[in-house]
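# What shape does this take:
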Amino acid sequence: MVERRPLLTVLTHLTLVLGAGFVALPVWIAFVASTHGPSDFLSGLMPMWPGDRLLENYWQVLSRGESTAGAPPIGLMLVNSTIMALGIAAGKITVSLLSAFAIVYFRFPFRLAAFWIIFLTLMLPVEVRILPTYEVAASLGLLNSYAGLIMPLVASATATFLFRQVFLTIPDELTEAARIDGAGPMKFFRDILLPLSRTNIAALFVILFIYGWNQYLWPLLVTTDASYYTAVMGIQRMVAVPDSEPLWHLIMATAILAMLPPVVVILLMQRLFVQGLIEQEK
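So this is what the prediction gives:
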């Protein structure tokens, strides 16, 4: 039984409020900066309240972009980032589901060895294998394309491991019942395993979508055409402007808009995301 102490309740809520304020303050500062003009930052004084150029700044980054940095309109970059993030999340989940299904329910030579080889790739992040991956993508003609942004990042040892653990919790009696009813492997996978893994798929989708959205190094290598720039690339190019001061009001407006799609995904899938993280029994 949890004791209810007024002092402890006050301290708990105070801690939560301070933590929320600590997280929200940078977002507020970025929003405020996106509503002012460029001259407001040259004085070195950071305003703390919104200015009068909100519509003008956001319309500029949405319609024209930042020409001095070579960044296209943020709308195009948001579309590219969304396509990339959705493709990576969907591809990782699909490949990992099928891989885990094969490892758990099929008996073939070196099955466990194949799983541990997949698991060991966790020690090889994208940065370690970036050059051979780029060479393969260039050889296949995947540069400056959505396929080049997505396909090299589709495999996921983490998702394969998590789905394998989920499938191992499913009772063997359920598998035997499906076999007696005449269900083939793919019917069992489609009608039983996928519904039982729904919350886990949702939780992984949110994590992998944000992972794909935040990718910077790989898109920087495989895209030289501005029409394939992602939002993260666009922000970096706007900051690193040669021979001139960065236009921080436009950079902050771009950052605020780039933050919205992941927030929307989390809000829409919040319930399934939490269930997928805490659910233990199927």
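
# Could you use CA atoms for every contact and neighbour count after this?
Noted.

# Contact partners for the spatially most central residue of the chain?
In the chain, the centroid-proximal residue (Cα atoms, centre = their mean) is residue 210; its distance is 1.4 Å. Each residue near residue 210 by Cα atoms under 8 Å, 6 or more residues apart in numbering is listed here: 85, 262.

# what separates it from residue 75, distance-wise?
18 Å (Cα to Cα, to the nearest Å).

# now the residue nearest to the centre of the chain, what's its secondary structure?
helix (DSSP: H, G, I helix; E, B strand; the rest coil).

# Please enumerate the helices of the stretch 151-282 of the chain.
Along the stretch 151-282 of the chain, counting by DSSP state H, counting those that start in this stretch, helices occupy 157-168, 172-180, 185-188, 194-196, 198-213, 217-222, 231-239, 248-268, 270-278.

# what's the closest of the ones you listed to residue 45?
Closest to residue 45 of the helices of the stretch 151-282 of the chain is helix 248-268 (Cα to Cα; 13.2 Å).

# Flag every buried residue along the closest one.
Buried residues in helix 248-268, counted by 16 or more other Cα atoms under 10 Å: 248-258, 261-262, 266.

# got the angle between it and helix 198-213?
Counting by axes from the mean of the first three to the mean of the last three Cα atoms, to 10 degrees, helix 248-268 lies at 170 degrees to helix 198-213.

# Another for comparison:
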Amino acid sequence: MPAEAAPHRQGPRPDWVAHAVLLLGVLLFFLPIWIVLMGSTHDAATIGRGEVPLLPGGHALENYRAALEQGGAGVPVGRMLFNSTVMALAIAVGKIAISIISAYAVVFFRFPFRQLAFWSIFITLMLPVEVRIFPTFKVVSDLGLVNTYAGLIIPIIASATATLLFRQFFLTIPDEFVEAAKMDGAGPVRFFLDVVLPLSRTNMAALFVILFVYGWNQYLWPLLVATSADVETIVIGMVKMIGSEANTDWNIVMATCVLALLPPVAVVVLMQRWFVKGLTETEK
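Down below sits the predicted model:
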């Protein structure tokens, strides 16, 4: 009898449905950005006629120069970008610093009402910003911090979410590390600087990206506090640049939108490796 033919083994077939859905999602997210990018290179008349440009025009340099130097509502975009960068950096660094220290105290110190302190921080997650924004503004106004960087940053610099994440990570640090540090004569400050901080680098990097974007996209709080052009952020500036349909220079607005995208995109791209590692790393 002839030997039976060996069964033909087929390699893994690609999931075309998943690839099609992924491609559709990319198009849905990228198409508006592409339209804004192309619109920023055309003149105001082209966009004013209702055309949707999909190819670059010849007015890119003048549009971006006008946005950086003139901007809208009398505030140069360069100034608004600087204000937003200061605010986002201070919020990200401040939230991480406060959260990591508070989580360190809750996990590694034994003091009365320790759990009550933690749950008091945690319960603020249930309070949306809108609930406490008017009493917070009253406090800021009484302290004379309206139209200042301190007024923009300090009221939203604490983060219960970051405190919770750092606490959960600190609970995974083996007790042997603590005992070894005590045997070496390391106090709380040295243990924090030499052991806890190095182990938390990837977590801090991941949180920095998230918190920087969070601070950059702030709208409601700067809308109340930044009533002066000196501290106006780019998000508020873009809204003010959009007036009536007849009086809006859409080419300048689109150029401003592109410029507003650059800092958060740069942070995500530059810290992508650390960001992914901080979210996925399980071996501590």
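
# TM-score of the superposition?
The TM-score (TM-score structural alignment, normalised by the length of structure 1) is 0.94; 275 aligned residues with a Cα RMSD of 1.5 Å.

# sorry, back to before: gap between the residue nearest to the centre of structure 1 and residue 61 of structure 1?
From residue 210 of structure 1 across to residue 61 of structure 1, the span is 22 Å (Cα to Cα).

# Can you name the residues in contact with stretch 62-79 of structure 2?
If you take Cα under 8 Å, 6+ apart as the criterion, stretch 62-79 of structure 2 is touched by 40-41, 43, 229-230, 234, 237-238, 240-241, 251-253, 255-256.

# do the same with stretch 143-156 of structure 1
Identification of contacts with stretch 143-156 of structure 1 by Cα under 8 Å, 6+ apart yields 80, 83-85, 87-89, 91-92, 95-96, 133, 137, 142, 218-219, 222-225, 228.

# One more: stretch 173-189 of structure 1?
Under the contact criterion Cα under 8 Å, 6+ apart, stretch 173-189 of structure 1 has outside partners residue 101.

# so where is it in structure 2?
Here stretch 173-189 of structure 1 aligns to structure 2 at residues 176-192, judged by TM-score structural alignment.

# Determine how far the last residue of the matching stretch lies from the first.
Stretch 176-192 of structure 2 has an end-to-end distance of 15 Å (Cα to Cα).

# Number of residues surrounding residue 45 of structure 2?
Residue 45 of structure 2 has 12 neighbours, counted by other Cα atoms under 10 Å.

# Show me what it aligns to in structure 1.
Under the alignment (TM-score structural alignment), residue 45 of structure 2 maps onto residue 39 of structure 1.

# Ok, residue 138 of structure 2 next?
Using TM-score structural alignment, the equivalent of residue 138 of structure 2 in structure 1 is residue 135.

# host element of its match?
helix 130-139 (DSSP states H and E).

# which strands and helices sit next to that helix?
Helix 130-139 of structure 1 is packed against helix 217-222, with contacts defined by 3 or more Cα pairs under 8 Å, 6 or more residues apart in numbering; DSSP states H and E.

# Mind listing what's buried along the helix it packs on?
Buried residues in helix 217-222 of structure 1, counted by 16+ other Cα under 10 Å: 218-220, 222.

# Any chance of these in TSV with distance to residue 181 of structure 1 as columns?
TSV is the format used below for the buried residues of helix 217-222 of structure 1 (distance: Cα to Cα, whole Å):
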residue	distance to residue 181 of structure 1
218	47
219	48
220	52
222	49
